[in-house]
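Trainee: need a structure here:
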Amino acid sequence: MDGPGLAAIAAGSIFTYAGVKGISVPQAVQSIVQGKSPADLPQTAAIGTPTSAAAAAGGSTDGGGGQIVQGGSAQATLQATAASFGWTGDQWQALAQIETHEAGFNPRAKNPSSGALGLAQALGHGNGSATAGTLGNEYGGNGLSDAQAKAANSGDAGAQALWMCNYIKSRYGDPVKAWAFWQAHHWY
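Mentor: Okay, the predicted model is just below:
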């Protein structure tokens, strides 16, 4: 069996295990990467049911869902975050298209003319000094606590990915609709 075949089996096993145990896929993946057993994780909502990391951390719950994923590349982080919203397949492909055109999976990307920042190219959502980070103050709200927004404003891909997914969910409903808008307007 070749590498892609083994990778597909591993991914399927993780999705199945997470669903059976009632934990999220990102939690299962993150614990495996960290060398922890997924069996030791507390059970959460069943797979496909977003949970709010911000709420668990005492943060904002203004329509936010999903959870912050840490570790791996920015692309892997965004993909795992999207999966926590149930966005796989065509939804992930649409989100990847948006991201490729916006920031190219670079959490430190900054638009020189507008100041839009990070993966989501967020602009103007920061909340004063409570959310200002080392790169700017463009992330805030959309399910993030002030501390999480500060991390996003300092280049944290996990916090930026969660903000981006919550923003797309609240504004468009899903990435396919957001991508259709992007194609017509070249922004989202």
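
Trainee: rest of the way, CA atoms for contacts and neighbours
Mentor: Noted.

Trainee: ok, now how distant is residue 121 from residue 77?
Mentor: To residue 77, residue 121 is 16 Å away according to CA to CA, to the nearest Å.

Trainee: How about residue 3?
Mentor: Per CA to CA, residue 3 is found 21 Å from residue 77.

Trainee: Residue 93 too?
Mentor: Separation of residue 93 from residue 77 (CA to CA): 14 Å.

Trainee: who has more neighbours, these two?
Mentor: Neighbours of residue 93 and residue 77, each counted by other CA atoms under 10 Å, are more numerous for residue 77; the result is 24 against 16.

Trainee: which SS class is the more buried one?
Mentor: At residue 77 the chain is in helix, as set by DSSP: H, G, I helix; E, B strand; the rest coil.

Trainee: Verify the stated contact: it with residue 161.
Mentor: Yes - under the criterion of CA atoms under 8 Å, residue 77 lies in contact with residue 161, with a separation of 7.1 Å.

Trainee: how about this one, so we can line them up?
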Amino acid sequence: GTDYGVVVDPAGAQAYARGAIGAYGWGSDQFSCLVSLWNRESGWRANALNPSSGAYGIPQALPGSKMATAGADWRTNGNTQINWGLAYISARYGSPCGAWAHSQATGWY
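Mentor: Reported below is the predicted structural model:
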């Protein structure tokens, strides 16, 4: 198959993200927005692939290879994907709730 040895563990991914957002000063309200956002994008599956766009991973990076800035194991490691996604959200939207509001309004973030 094409799963590249991915460990698909949505609950574990959410647990990791819950801890990781603390570095950004985000609390449980922002975590709720993040859960909603990435549920919509990928179901928190590290091997989620959008067949039409090619967006990949938990944060649905487009292209997925952008996540290499967070680690060479971006294709298989959900934590690496989350680290990249949190930095992207912080830089572009300021917070997960900002990204979620944009996603609700436009269907993408």
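
Trainee: Contact partners for the spatially most central residue of the first structure?
Mentor: The residue lying closest to the centre of the first structure (CA atoms, centre = their mean) is residue 161, at 3.0 Å. Each residue near residue 161 of the first structure by CA atoms under 8 Å, 6 or more residues apart in numbering is listed here: 68, 77-78, 81-82, 119-120.

Trainee: again, only this time at 6 Å
Mentor: Going by CA atoms under 6 Å, 6 or more residues apart in numbering, residue 161 of the first structure touches residue 78.

Trainee: where's it, which helix or strand?
Mentor: Assigned by DSSP states H and E, residue 161 of the first structure belongs to helix 157-171.

Trainee: how close does that helix sit to the second structure?
Mentor: Its aligned residues in the second structure lie a mean 0.5 Å from helix 157-171 of the first structure after superposition (mean CA distance after the TM-score superposition for the first structure).

Trainee: Where is the longest helix in the first structure?
Mentor: Counting by DSSP state H, the longest helix found in the first structure is helix 3-21.

Trainee: Would you mark the buried spots in that one?
Mentor: 14-15, 17-19, 21 (16 or more other CA atoms under 10 Å).

Trainee: Residue 28 of the first structure -> the second structure?
Mentor: Matched to the second structure by TM-score structural alignment, residue 28 of the first structure sits unpaired.

Trainee: and if you look at residue 15 of the first structure?
Mentor: Aligned counterpart of residue 15 of the first structure in the second structure: none (TM-score structural alignment).

Trainee: Residue 33 of the first structure versus residue 15 of the first structure, what's the distance?
Mentor: Residue 15 of the first structure sits 15 Å away from residue 33 of the first structure, going by CA to CA.

Trainee: neighbours of the nearest residue in space to residue 36 of the second structure that is not next to it in sequence, just the number please.
Mentor: Leaving aside its sequence neighbours, residue 36 of the second structure sits nearest to residue 100 (CA to CA, 6 or more residues apart in numbering; 7.4 Å). Neighbourhood size, residue 100 of the second structure [other CA under 10 Å]: 25.

Trainee: what residue of the first structure matches up with residue 100 of the second structure?
Mentor: For residue 100 of the second structure, the aligned position in the first structure is residue 179, judged by TM-score structural alignment.

Trainee: quick one, strands of the second structure?
Mentor: Taking DSSP state E to define them, one finds no strands in the second structure.

Trainee: those helices in it, which residues are they?
Mentor: With DSSP H as the criterion, the second structure has helices at 10-20, 28-42, 78-93, 96-106.

Trainee: Make JSON lines from these and add distance to residue 51 of the second structure to it.
Mentor: Shown next, in JSON lines, are the helices of the second structure (distance: least, CA to CA, whole Å):
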{"stretch": "helix 10-20", "distance to residue 51 of the second structure": "20"}
{"stretch": "helix 28-42", "distance to residue 51 of the second structure": "12"}
{"stretch": "helix 78-93", "distance to residue 51 of the second structure": "18"}
{"stretch": "helix 96-106", "distance to residue 51 of the second structure": "19"}
